[in-house]
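Q: No sequence on hand, only this structure:
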């Protein structure tokens, strides 16, 4: 009993230590967004706004077309996520069933390679095709991020599925495509949910492709944070307000889908017999 209590307290303490820096940063960003500029630059720092103000949020909306940026982000993130699922789920299934470890390693390399390394050749390509300034090149470049995520997540899930079910379907006369569609795909639903959420989050938060390839009317929400910066000074209040507005959709999505994320990641860690 004492050992169980001690291990539980140790787990809680470890979680607090790991999570507290992120929580403190988020609370400080919230504090900056609700204070005027005098309080934001005061020393010693003022943590609790007195009184709180929404002027920073109003300033962000006045200086940026947030509605247009939000529509652009939704189009790009949903488009990149859907395209990645259409390509990545079958690819993950094929790699898992073929036990192609080399292909899996290649996908991992593509996943950990910085997106900045793809930027120059892709920019030159889209400039040659006269597509810079439109949403299409941003959507295509986001596939560099989303496809490896989907493929790598789905490899783990398909490797964990019992092979006997698909073998039974093949014995009954089903083709490999029918076995994938009717047997493997429904069982891999938790993995698809996790891959969808992760792809959307990484696509939504991507900044570098949007700031380089986007035009005046095709910028995404993360670029709005960049637009708040000026050469004269850093306005901490509007900057924090813009960052909160960009983070809010992803944060809400994560909180709403946290059970599905945990269930999917847990299911992906269980190997079939």
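A: Ah, there it is. Predicted model only: the values in this text are computed from it and were never measured.

Q: from here on, contacts and neighbour counts on C-alpha atoms
A: Will do.

Q: Report the contact partners of residue 46.
A: Listed by C-alpha atoms under 8 Å, 6 or more residues apart in numbering, the contact partners of residue 46 are 39-40.

Q: That one and residue 40, how far apart?
A: To residue 40, residue 46 is 7 Å away according to C-alpha to C-alpha, to the nearest Å.

Q: same deal with residue 192?
A: Residue 192 sits 43 Å away from residue 40, going by C-alpha to C-alpha.

Q: Check residue 200 too.
A: Distance of residue 200 to residue 40, given as C-alpha to C-alpha: 33 Å.

Q: Same drill for these two, tell me which one is more crowded.
A: With other C-alpha atoms under 10 Å as the criterion, residue 200 and residue 40 differ in neighbour count, and residue 200 comes out ahead with 26 against 19.

Q: how about that one, secondary structure?
A: Taking DSSP: H, G, I helix; E, B strand; the rest coil as the rule, one finds residue 200 in the helix state.

Q: Confirm for me that it is in contact with residue 81.
A: Yes: assessed by C-alpha atoms under 8 Å, residue 200 is found in contact with residue 81 at 5.8 Å.

Q: Next one for the comparison:
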């Protein structure tokens, strides 16, 4: 390895460290807050590693009936990502194969439009239908936002996949649906994984929809963390523990699926070259 390559690699790692270190620091500090008693959290100078760990913070969070209810609500709402895939993947394949550029532009507009733009009209609609306070409005509005995300990702992915295999299957007598199911889908697994993970992250972390459209018993986990903030007293330990519990599922999903994420994000660049 030449000195120039060594300097380049050192520079790359330094840049990665500068970009990633704030996020790592914030995560470690939140972990420290969740494991400390309030006396240690209010201490000056700050105590990063306490002498005694306050596991009670996690126990109090998990023992809350409302928190468990919100957890299952988040699971149900986030499960709409599967519906988004069922709609978005075939739509992305059809738009890519038909070269429907105008439809792609419409999807792009829907993709970049802020979700808050849909909130007020859908709120009035669900209020008129008497659905406010149930999980149905949240599932629908999450689909409204995540389906364009999935379609846009899959359009870009299907446009970079080779057509030779599909044409060979058509020559052998396969129908268009069979080609999509047995040829296109297996090739598009990395792209589907990326679209699914992005849809899950959006649905799991979204706060505004959960607090506006949901009722007392149908709110999601981000709202549960918000409810732990009060004007009278702010307990940093339980609040940080709740935030970590909310973050953990998405973090584990990203860690275990990182290979598929990298493959899906780089496939277009590799095949395009």
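A: On my side now, so go ahead. Remember, it's a predicted structure, so these values are computed and weren't measured experimentally.

Q: Need the residues touching each of residue 200 and residue 81 of the first structure.
A: Common contact partners of residue 200 of the first structure and residue 81 (C-alpha under 8 Å, 6+ apart): residue 146.

Q: Which helix or strand contains residue 124 of the first structure?
A: Under the criterion DSSP states H and E, the helix or strand holding residue 124 of the first structure is helix 116-128.

Q: and that helix, how far from the chain's centre?
A: 22 Å (C-alpha atoms, centre = their mean, to the nearest Å).

Q: Also stretch 5-23 of the second structure?
A: Mean C-alpha position of stretch 5-23 of the second structure versus that of the full chain (C-alpha atoms, centre = their mean) differs by 26 Å.

Q: so how far does it sit from its counterpart in the first structure?
A: Here stretch 5-23 of the second structure is compared with the first structure after superposition; its mean distance to the aligned residues, by mean C-alpha distance after the TM-score superposition for the first structure, is 0.8 Å.

Q: And for residue 199 of the second structure, the neighbour number?
A: Residue 199 of the second structure has 26 neighbours, counted by other C-alpha under 10 Å.

Q: Over to residue 245 of the first structure?
A: By other C-alpha under 10 Å, 17 other residues sit near residue 245 of the first structure.

Q: buried ones in the helix or strand encompassing it?
A: Counting by DSSP H and E, the secondary-structure element that holds residue 245 of the first structure is helix 236-256. Across helix 236-256 of the first structure, burial judged by 16 or more other C-alpha atoms under 10 Å covers 236-247, 250, 254.

Q: ok now do the closest residue in space to residue 115 of the second structure that isn't next to it in sequence, which residues does it touch?
A: Residue nearest to residue 115 of the second structure in three dimensions, not counting chain neighbours: residue 145, with 6.3 Å by C-alpha to C-alpha, 6 or more residues apart in numbering. Residue 145 of the second structure sits next to 110-111, 115 when contact means C-alpha under 8 Å, 6+ apart.

Q: Next, the angle from the following helix or strand past the helix holding residue 124 of the first structure to helix 116-128.
A: Counting by DSSP H and E, the next helix or strand C-terminal to helix 116-128 of the first structure is helix 135-159. Helix 135-159 of the first structure and helix 116-128 are oriented at 140 degrees to each other (axes from the mean of the first three to the mean of the last three C-alpha atoms, to 10 degrees).

Q: The helix or strand following helix 135-159 of the first structure corresponds to what range in the second structure?
A: Tracing the chain past helix 135-159 of the first structure, the next element assigned as helix or strand by DSSP H and E is helix 163-171. The alignment of helix 163-171 of the first structure onto the second structure (TM-score structural alignment) covers residues 163-171.
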